[in-house]
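Enquirer: 3D, please:
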Amino acid sequence: MYDGKFRGRLAMLLGTCLLAAAAAVAAAGPASPFMGGWRNLHSANGADPALRDVPFAVLPAAVAKGARFSILDREAGRTVCCLVVESERLDAIALETRYRLPGVWIADLTGGEEYNRRRGEPHIYEMKREGDLVDHVYSDDPAAYSDMGGLLLPADASMDATGVLTLGADRYRLQFKSLPFADENGALDRYTLQPASAAPAVVVEVPFSTY
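Expert: Coordinates of the predicted model:
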């Protein structure tokens, strides 16, 4: 999924989608679980020093350094803890100069200017792996890519064999859909969490641009 041509304009369009996580959580009200998206990224080709497999979180609001989250291993049907906030809030300049990320991935994380004016700026953090996630083994199926990013959940989240997520005292039926783009230059992953009550569903969308 990391192969392909650089398409800055497409990346800006895709980047707005990850911010839907923040919008969905805010719209659903204060009782909604605090969640977002995450991406496992590396520095651009030829960057020196080269950085590999750095996880980044995109969240709807500020969190303190040391805050802990679980990731969803979609192929295994389980949550794994933990990704832990390692940095201060990051902006596009830091992502470019400190981590030397390709522009398409910076756009994935930061979103588009027009969208952010309407929805609010994203909160981006470098994360580090702790606990079970350090030695977690992902599926080796060629079509599996949960190691590249996806849904970021509260640290105490769990998932049962039927696909129901438990977040605190609440239970959510999880639906997943991957929407490949027609030009094969990326895909949008959509996670829909439907609560057992009549409350609105929470939708988290995570774009995967290619370059």
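Enquirer: from now on I want contacts and neighbour counts done on CA atoms only, so please keep to that.
Expert: Noted.
Enquirer: name the residues that touch the helix or strand where Val58 lies?
Expert: Element membership for Val58, per DSSP states H and E: strand 54-59. For strand 54-59, contacts defined as Cα atoms under 8 Å, 6 or more residues apart in numbering pick out 18-19, 21-22, 35-42, 109, 122-128, 152.
Enquirer: one more: stretch 22-36?
Expert: By Cα under 8 Å, 6+ apart, the residues outside stretch 22-36 that reach it are 21, 57-61, 119, 122, 151-154, 167, 199-204.
Enquirer: please give me the structure for this one as well, since I'd like to look at both together:
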Amino acid sequence: MQGRNITQALLLALGLSVALDAAAQSATTAPVFGGWRNLHSANGVEPAQDDLAFAMLPTTAAKGTRFAILDREAKRVVCCMVVSSDRLDAGVLETQYRLPGVWVSDLLNEGNDTPPPYEPRVYEMKRDGALATYVFHDAIEAYSDLGGLLLPPGASIDAAGTVKTGTRSYTLQFQTTTFTDEDGTLDRFTLRPVGSPGAPVVVEVPYATY
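Expert: Okay, the predicted model is just below:
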């Protein structure tokens, strides 16, 4: 009987140790931020494909992975975008989705004057939850419905522009610049950790004119 009690105590201690290790690993895992674009097939393509959402992520993502989006003008986080495809390359984007070449370059973040912060992993996304029927903030020159920043699904943003996800906080800075050929713009989102060391997270979202 005493040996059985010792075995149970050891198993309980082992289980507690594993749970604590998992919690510590979860706490130290950096959240994933990325970009997204809302696109449609090239003019004249039949059947036309409209309102297609694509993620531009710094890491690989499995089908079913969820993200929230930022309505930048309204300073609101809305959930969710859900990964619905395997990773897409330029050939698939051109032949299966029939996207114009300039938008394929946008998704792959090619052709900019400076090296991108990461090589985008491109996925098709489906709108779910509140985002499925969400109406974006209506303002002059507002374009958050065309693309922008992807965040973890539990993230939030306050009036000062501080993004919170889990136990982490980031100061969000936004900058938009015109391409040198004036044929589009590049949006850059910079998330700087608050109260903890670490390099800022940079996300770029190009918008070429087509």
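Enquirer: what value does the TM-score take for this pair?
Expert: Here the TM-score for the pair of chains, by TM-score structural alignment, normalised by the length of structure 2, is 0.80; 180 aligned residues with a Cα RMSD of 2.2 Å.
Enquirer: Provide the aligned range in structure 2 for the helix ranked longest in structure 1.
Expert: Assignment by DSSP state H gives helix 8-18 as the longest helix of structure 1. Under the alignment (TM-score structural alignment), helix 8-18 of structure 1 falls on nothing in structure 2.
Enquirer: for that helix, packing partners?
Expert: Under the contact criterion of 3 or more Cα pairs under 8 Å, 6 or more residues apart in numbering; DSSP states H and E, helix 8-18 of structure 1 touches helix 103-110, strand 202-209.
Enquirer: between the last one and helix 103-110, how big is the angle?
Expert: The one in question is strand 202-209 of structure 1. With axes from the mean of the first three to the mean of the last three Cα atoms, to 10 degrees defining the directions, strand 202-209 of structure 1 sits at 170 degrees from helix 103-110.
Enquirer: next, the angle from strand 202-209 of structure 1 to strand 54-59.
Expert: Here strand 202-209 of structure 1 points in a direction 140 degrees away from that of strand 54-59 (the same axes, to 10 degrees).
Enquirer: and strand 202-209 of structure 1, what does it pack onto?
Expert: By 3+ Cα pairs under 8 Å, 6+ apart, strand 202-209 of structure 1 packs against helix 8-18, helix 20-28, strand 36-41, helix 103-110, strand 149-154, strand 186-195.
Enquirer: with mean neighbour count and distance to Lys177 of structure 1 as added columns, please give the ones you listed in a markdown table.
Expert: Formatted as a markdown table, these follow (neighbours: other Cα atoms under 10 Å; distance: least, Cα to Cα, whole Å):
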| stretch | mean neighbour count | distance to Lys177 of structure 1 |
| --- | --- | --- |
| helix 8-18 | 21 | 14 |
| helix 20-28 | 20 | 15 |
| strand 36-41 | 24 | 15 |
| helix 103-110 | 25 | 18 |
| strand 149-154 | 24 | 12 |
| strand 186-195 | 20 | 5 |
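Enquirer: among the helices and strands packed on helix 8-18 of structure 1, which is nearest Gln194 of structure 1?
Expert: strand 202-209 (6.6 Å; Cα to Cα).
Enquirer: with structure 2 superposed, average distance for the closest one?
Expert: When structure 2 is overlaid, strand 202-209 of structure 1 sits 1.0 Å from its aligned residues on average, using mean Cα distance after the TM-score superposition for structure 1.
Enquirer: for that strand, the distance to its chain's centre please.
Expert: Centroid separation for strand 202-209 of structure 1 versus its chain: 7 Å, with Cα atoms, centre = their mean, to the nearest Å.
Enquirer: and the aligned partner of Val58 of structure 1 in structure 2, how far from Asn38 of structure 2?
Expert: Using TM-score structural alignment, the partner of Val58 of structure 1 in structure 2 is Met56. For Met56 of structure 2, the distance to Asn38 of structure 2 equals 11 Å [Cα to Cα, to the nearest Å].
Enquirer: next: Leu149 of structure 2.
Expert: Separation of Leu149 of structure 2 from Asn38 of structure 2 (Cα to Cα): 12 Å.
Enquirer: same thing with Thr162 of structure 2?
Expert: Going from Thr162 of structure 2 to Asn38 of structure 2 by Cα to Cα gives 25 Å.
Enquirer: all good on my end, thank you.
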